[in-house]
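Trainee: what follows is a predicted protein model with its sequence.
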Amino acid sequence: MNNDSIPGHLRADCENCYGLCCVALPYAKSADFAFDKDGGDPCPNLQADYRCGIHHDLREKGFRGCAVYECFGAGQKVSQDAYHANDWRDHPALAEEMFAVFPVMQQLHEMLYYLNEAIHVKAAQPIQADLQIAIEKTESLTNLNPASLLDLDVPGHRAMVNDLLLRTSEFVRAKVKKKNQRMKIGRGIDMIGAKLKGADLQGADLRGAFLIAADLRGSNMRMTDLIGADLRDADLSGANLLGSIFLTQVQVNSAKGDRKTQLPPALKTPEHWQ
């Protein structure tokens, strides 16, 4: 995957959003958030211009969760298209519905993000036509009116998309001949705090794996499927993730690493990595 494989509208554009993630979504006081907030309540850090007052200091101020959140462009889609640039402050009657529509749109845009990555994976050429149909169908859903969006069977559509993403993963990983078959790893596995320094994880299925605070320094993670993997505080220093699939910038931002960590070309080295 390269930088051009993901369309711009699937990347957050906060300049054209009415701070929806800062209002619509709830969060609980934890290591990721400094205090509790109910869904629909504006965060106290949200300014009149819909910008975050502590954006550059989120981690230091106790809002690490905000620093790793990604709407995949749903914010500007809801703000500018679904509600025709009518914001919730000037049109309070729209607020409740707008806040309910936002997470639906976020899920659709997340699916589009992964589908657009999959269709650019050479190994997935046998299902390229199916991927294109899924992209077009999902795009059409994002253009529905708010009431129709709220009536969508999102889990049903996600199941169809997920099947294609699984098949893409299988095509990619089938090309990797594992040298080490002894490690019992797989989808959704709990590897919180695991000692995996220098491990050969090439071609592994790590979908939804819990890798929180895992030591992955110097590990070989080429051609791994990392969709939904929890990499919070995982140490990726010196790890090789080239060729890994379905890894997002949010996941990378939540992890630790250094300048020797090799990331897919579409992803940037986080500023907080040393």
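Mentor: Sure, I can see it. Numbering: from 1, shown residues only.

Trainee: only C-alpha atoms for contact and neighbour calcs from this point on.
Mentor: Fine.

Trainee: all helices for this protein, in order.
Mentor: Under the criterion DSSP state H, the chain contains helices at 64-67, 74-76, 95-118, 128-142, 146-150, 154-174, 249-254.

Trainee: of all those, which one is nearest His84?
Mentor: Ranking the helices of the chain by proximity to His84 (CA to CA) places helix 74-76 first, at 10.3 Å.

Trainee: packing partners for the closest one?
Mentor: helix 95-118 (3 or more CA pairs under 8 Å, 6 or more residues apart in numbering; DSSP states H and E).

Trainee: tally up the residues packed near Leu46, please.
Mentor: The tally of other residues near Leu46 (other CA atoms under 10 Å) stands at 17.

Trainee: go ahead and confirm it touches Tyr18.
Mentor: No: assessed by CA atoms under 8 Å, Leu46 is found out of contact with Tyr18, at 9.9 Å.

Trainee: what do the two both touch?
Mentor: When CA atoms under 8 Å, 6 or more residues apart in numbering defines a contact, no residue borders Leu46 and Tyr18 alike.

Trainee: may I see the helices of the chain organised as JSON lines, with mean neighbour count and distance to Tyr83 added?
Mentor: JSON lines is the format used below for those (neighbours: other CA atoms under 10 Å; distance: least, CA to CA, whole Å):
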{"stretch": "helix 64-67", "mean neighbour count": "17", "distance to Tyr83": "24"}
{"stretch": "helix 74-76", "mean neighbour count": "28", "distance to Tyr83": "10"}
{"stretch": "helix 95-118", "mean neighbour count": "21", "distance to Tyr83": "8"}
{"stretch": "helix 128-142", "mean neighbour count": "16", "distance to Tyr83": "12"}
{"stretch": "helix 146-150", "mean neighbour count": "16", "distance to Tyr83": "8"}
{"stretch": "helix 154-174", "mean neighbour count": "17", "distance to Tyr83": "20"}
{"stretch": "helix 249-254", "mean neighbour count": "20", "distance to Tyr83": "27"}
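
Trainee: also this one, for the comparison:
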Amino acid sequence: MDITARPTGDGDLRADCANCFGLCCVALPFTASADFAVSKPAGRPCRNLDTGFRCGIHTRLRRSGFAGCTVYDCFGAGQKVSRVTFGGTDWRTAPETAGPMFAAFPVVRQLQELLWYLNEALTLEPARSLHTEIRALLTETEALTLLGPDELPGVDVAGRRRRTGILLDRVSGLVRARARTRARTGRRPKDRRGADLMGARLDGADLRGVSLRGAYLIGADLSGADLRRADLLGADLRDADLSGADLTDAFFLTRPQLSAARGDTRTALPAALDRPAHWR
């Protein structure tokens, strides 16, 4: 399929549940745990999904035992698959579309997440020398999200993630180098990518320009920490305490990461991200 893609705007990467057929509530499985009150296999509608494809307990998900739903983000894949890939035909009206639709959704969701990172990379001035490469990869990835339902299952998502990760790593190096220059320090922050920092006491720590890519920060105390220009791509922030932390210029941070963490009104966030509703 010959597709010419345009750069994705921020609005295209935000979930629009009103234009989605409840795909995250049907296509994905979940297991009874601290995050989900019940188990559900992939392809079966959640018991809380109403006839209008909306969550019947959306305003009380956490207290109803479905905290896992509040930290999930499709990055706009739901409405794209519902309205573009399947042209507005829903799986209830046309049951034959259910299987292909549920198979397409996770593929597009992963591609949309990559678009989130690539779009952010284009806003990072220290990486300006890479912007041409970033735009080219963004356009290619956007084109993949517009493939038809028969073609999407064949997309090499893992390969696309590897290729994107290599480019974003180069972006990260340029951005973090600038952070060290502005701090006027000769230090080279320790690369903590993939580090096991579960429950670590990092309150008030100077983490400017540090790579925390893929780090395990579950339950870590990051209260009052300086995370400006820190690379947080894929960092596991579940139950991490971000109270009073400065993440103003932290990059490759997503809404699901923040929703999984704890914070307060003193937590400084990047302009593109909203404060989670459950933060005190």
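Mentor: Yep, that arrived. Source: prediction; values computed, not measured.

Trainee: would you format the helices of structure 1 as JSON lines with distance to Lys29 of structure 1 included?
Mentor: Shown next, in JSON lines, are these (distance: least, CA to CA, whole Å):
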{"stretch": "helix 64-67", "distance to Lys29 of structure 1": "10"}
{"stretch": "helix 74-76", "distance to Lys29 of structure 1": "24"}
{"stretch": "helix 95-118", "distance to Lys29 of structure 1": "21"}
{"stretch": "helix 128-142", "distance to Lys29 of structure 1": "32"}
{"stretch": "helix 146-150", "distance to Lys29 of structure 1": "29"}
{"stretch": "helix 154-174", "distance to Lys29 of structure 1": "28"}
{"stretch": "helix 249-254", "distance to Lys29 of structure 1": "18"}
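
Trainee: closest to Ile6 of structure 1 out of these?
Mentor: Nearest to Ile6 of structure 1, of the helices of structure 1 and by CA to CA, is helix 95-118 at 5.9 Å.

Trainee: what range in structure 1 does stretch 37-56 of structure 2 sit on?
Mentor: Mapping stretch 37-56 of structure 2 onto structure 1 (TM-score structural alignment) gives residues 34-53.

Trainee: so how far is the matching stretch off the chain centroid?
Mentor: Centroid separation between stretch 34-53 of structure 1 and its chain, computed with CA atoms, centre = their mean, to the nearest Å, is 21 Å.

Trainee: could you pull out the strands for structure 2?
Mentor: Using DSSP state E, no strands are found in structure 2.

Trainee: how about it, which residue sits the furthest from its center?
Mentor: The centre of structure 2 is farthest from one residue, Gly186, which by CA atoms, centre = their mean lies 32.9 Å away.

Trainee: rewinding a little: tell me which of the helices of structure 1 lies nearest to Asp235 of structure 1.
Mentor: Relative to Asp235 of structure 1, the nearest member of the helices of structure 1 by CA to CA is helix 249-254, separated by 10.0 Å.

Trainee: quick one: contacts of the closest one?
Mentor: 67-70, 229-233, 267-270.

Trainee: which among the residues you listed end up buried?
Mentor: Neighbour counting by 16 or more other CA atoms under 10 Å classes Ala67, Val68, Glu70, Ala229, Asp230, Leu231, Arg232, Asp233, Leu267, Thr269, Pro270 among the contacts of helix 249-254 of structure 1 as buried.

Trainee: what does Asp249 of structure 2 align to in structure 1?
Mentor: Looks like Asp249 of structure 2 aligns to Gly243 there (TM-score structural alignment).

Trainee: tally of neighbours for the aligned partner of Ala82 of structure 1 in structure 2?
Mentor: Under the alignment (TM-score structural alignment), Ala82 of structure 1 maps onto Thr85 of structure 2. Residues lying near Thr85 of structure 2 (other CA under 10 Å) number 21.

Trainee: likewise the one 10 residues further on?
Mentor: In terms of burial, Pro95 of structure 2 registers 11 neighbours under the definition other CA under 10 Å.

Trainee: how close does the counterpart of it in structure 1 get to Val176 of structure 1?
Mentor: Applying TM-score structural alignment, one finds that Pro95 of structure 2 aligns to Pro92 in structure 1. Distance check for Pro92 of structure 1 against Val176 of structure 1: by CA to CA, to the nearest Å, it reads 54 Å.

Trainee: check Ile135 of structure 1 too.
Mentor: Distance of Ile135 of structure 1 to Val176 of structure 1, given as CA to CA: 27 Å.

Trainee: next: Leu216 of structure 1.
Mentor: Separation of Leu216 of structure 1 from Val176 of structure 1 (CA to CA) stands at 20 Å.
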